[in-house]
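[1] I would like the atomic coordinates for the input below:
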Amino acid sequence: MKEFFKNWGVFLIAVALLVVLRLFVVVTVSVKGHSMDPTLADGQKLVTFQLSSIDRFDIITTQEPDELDKIAVKRVIGIPGDKVEMKDDVLSINGEVVDEPYLKEFKEAFAKDKLQTEYKYNQSFQAVADRALTFTNDFSYEVPEGKYFVLGDNRLISKDSRIFGFVDESMIKGEVFVRYWPLKDIEWLN
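    Below is the predicted model:
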């Protein structure tokens, strides 16, 4: 038996450690849909870290409050205690204007042709964009304790806290930290 552990012990420990990491710390997910365009695209593969503390602007995976069996990828905009407001496409958190550089590409496309070129793959998205006056509709929310306010980066079509409400801390599955597929798009996130 000593000979077995001498020869295979390190390998078995490494395998056990990988299994524990995979089950309880690091989880892979696939992006489904277009709510995080252009930051994340449909079909991309991500790795999340389940033991992260969550902060503003982190990209996370979470259960959707109205469909608990669905996992969504969203950006945290408001943390517990925050007052988040959107007025004329300008985000304010606790009274301070906040820049959202990750929206620049789509905001410019919206200003150019209301995203009609970008949304050519979906007529209903084109119709929503055509009717929109701003890239992000105005809103104002106070985030309760133990809750988070999340949005998709593709604000015109994203199903997020504006629709399903605040995300409870217990629903958050992890923080996205790397996109690993497709290989040409490998990138550290957050």
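[2] C-alpha only now, for contacts and for neighbours.
    OK.
[3] what does the lengthiest helix in the chain contact?
    As far as residue count goes, and with DSSP state H defining each element, the longest helix of the chain is helix 2-24. Identification of contacts with helix 2-24 by Cα atoms under 8 Å, 6 or more residues apart in numbering yields Q50.
[4] could you also give me the structure for this next sequence, so I can compare it with the first?
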Amino acid sequence: MNFPLILFILLVITGSIWLLDIIFWKKKREPNENEPWWIEYPKSFFPIILIVFSLRSFVIEPFKIPSGSMIPTLLVGDFILVNKYVYGIRLPVINKKIYDMDKPKRGDVLVFRFPEDSSIDYIKRIVGLPGDVITYHDKQLIINGEVIRMEYEGDYKYIESGLGYIYSDRYSEYLNDESHSIIINQDIRGVQFSNVRQFQFRDNCKYRRTGFTCEVPAGNYFTLGDNRDSSSDSRYWGFVPEENIVGKAFMIWWNFGDLGRIGLSIK
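    I've put the predicted structure just below:
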């Protein structure tokens, strides 16, 4: 469902009725005559729709986390807020940038339109900027020849799809001198080669038994999930074009199963 498009259509319809009433219909009604329902209701809803549309398009948009690909940073059922203007102002619906601001940084948790289906929103962590050479070798991340520091935190377990516990190792990973947590399942290969698709700029990547190396093309970003061995990310479907970016996730505002997560910032 293209919710922004639906909001825009409702905004145009209610706004048009409100404007036409001011210009034409109101003048034809008797002074004490009530507005017909088909004018009253759209006029009442127009300012509400306008506020929601403006906030959602230019300021903050809510999302719900549907999968465990960003565990332990984000859990299934987390409701998060996304900053829509931090990387620039975009026209709603068509998502075209009209004013540039900050550039995405390594370590940012990014919401973007899935390159294979723009109607689907994905959330992953940026590890590669345009021009970076990303290597993932034996589950060790290397950026431009520099081994990214990892520190072991301990064991981590979670339930996947209600089928049982998954046991992993939890690490602190350092990007831009700031740490975030990731989990790694030592029993699974770093890349599931059967899941690697043909994607744009596929020739920029070289896959081998122990991992891969990719050079990030201009205007694109490379992403990974924090749940490294249970994430569909740039390893498999390629790079994220700049025009697909929706915004930066910054806070958890609700979780029905764990109220203690409310208000947590996303690092």
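[5] tell me the first helix or strand C-terminal of the longest helix of structure 1.
    strand 26-30 (DSSP states H and E).
[6] so where is the next helix or strand after that next one in structure 2?
    Next in sequence after strand 26-30 of structure 1, counting helices and strands by DSSP H and E, comes strand 45-49. Counting by TM-score structural alignment, strand 45-49 of structure 1 falls onto residues 79-83 of structure 2.
[7] mean per-residue distance, the matching stretch to structure 1?
    On superposition with structure 1, the mean distance recorded for stretch 79-83 of structure 2 (mean Cα distance after the TM-score superposition for structure 1) is 0.7 Å.
[8] could you list the residues in contact with that stretch?
    Stretch 79-83 of structure 2 is contacted by residues 59-65, 111, 247-255 when judged by Cα under 8 Å, 6+ apart.
[9] where do the helices of structure 1 begin and end?
    Per DSSP H, structure 1 carries helices over the ranges 2-24, 104-113, 123-131, 161-164.
[10] D69 of structure 1: which of these is closest?
    Comparing those by their distance to D69 of structure 1 (Cα to Cα), the top pick is helix 161-164, with 13.7 Å.
[11] give the buried residues for that closest one.
    For helix 161-164 of structure 1, burial by neighbour count (16 or more other Cα atoms under 10 Å) applies to S161, R162.
[12] corresponding residues in structure 2 for that helix?
    The aligned range for helix 161-164 of structure 1 is 234-237, by TM-score structural alignment.
[13] mind reading off the mean deviation between that stretch and structure 1?
    After superposition onto structure 1, the mean distance of stretch 234-237 of structure 2 to its aligned counterpart is 0.9 Å, using mean Cα distance after the TM-score superposition for structure 1.
[14] and the most centrally placed residue in structure 1, how far from I60 of structure 1?
    For structure 1, the residue lying nearest the average C-alpha position, counting by Cα atoms, centre = their mean, turns out to be K74 (2.3 Å). Separation of K74 of structure 1 from I60 of structure 1 (Cα to Cα, to the nearest Å) stands at 6 Å.
[15] also F5 of structure 1?
    According to Cα to Cα, F5 of structure 1 and I60 of structure 1 sit 40 Å apart.
[16] who has more neighbours, the two?
    More neighbours surround I60 than the other of F5 of structure 1 and I60, with 25 against 11 (other Cα atoms under 10 Å).
[17] quick one: map that one onto structure 2.
    Aligned against structure 2 - with TM-score structural alignment as the criterion - I60 of structure 1 pairs with L110.
[18] tell me the contacts of its match?
    Residues touching L110 of structure 2, when contacts are defined by Cα under 8 Å, 6+ apart, comprise I123, K124, R125, I126, I245, V246, G247, K248, A249.
[19] pick the one among those residues closest to I9 of structure 2.
    The shortest gap between I9 of structure 2 and any of those belongs to V246, at 20.2 Å (Cα to Cα).
[20] coming back round to it: dump the contacts of L110 of structure 2 into TSV; add distance to Y152 of structure 2 as well.
    Supplementary listing: these in TSV, determined by distance: Cα to Cα, whole Å:
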residue	distance to Y152 of structure 2
I123	24
K124	21
R125	19
I126	21
I245	32
V246	32
G247	30
K248	27
A249	25
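[21] ok, the residues you listed in structure 1: which stay?
    When you map the contacts of L110 of structure 2 onto structure 1 and apply both residues aligned by TM-score structural alignment, their matches' Cα atoms under 8 Å, the shared contacts are I123, K124, R125, I126, I245, V246, G247, K248, A249.
[22] what's the match for the first one in structure 1?
    Under the alignment (TM-score structural alignment), I123 of structure 2 maps onto V73 of structure 1.
[23] so which elements touch the lengthiest strand in structure 1?
    Among the elements of type strand in structure 1, defined by DSSP state E, the one spanning the most residues is strand 67-78. Under the contact criterion of 3 or more Cα pairs under 8 Å, 6 or more residues apart in numbering; DSSP states H and E, strand 67-78 of structure 1 touches strand 59-64, strand 147-151.
[24] mind checking those for the one nearest to I93 of structure 1?
    Each of these was scored for nearness to I93 of structure 1 using Cα to Cα, and the closest is strand 147-151 (11.3 Å).
[25] equivalent range in structure 2 for the closest one?
    For strand 147-151 of structure 1, the matching stretch in structure 2 spans residues 220-224, with TM-score structural alignment as the criterion.
[26] how much does the matching stretch stray from structure 1?
    After superposition onto structure 1, the average distance of stretch 220-224 of structure 2 to its aligned residues comes to 0.5 Å, using mean Cα distance after the TM-score superposition for structure 1.
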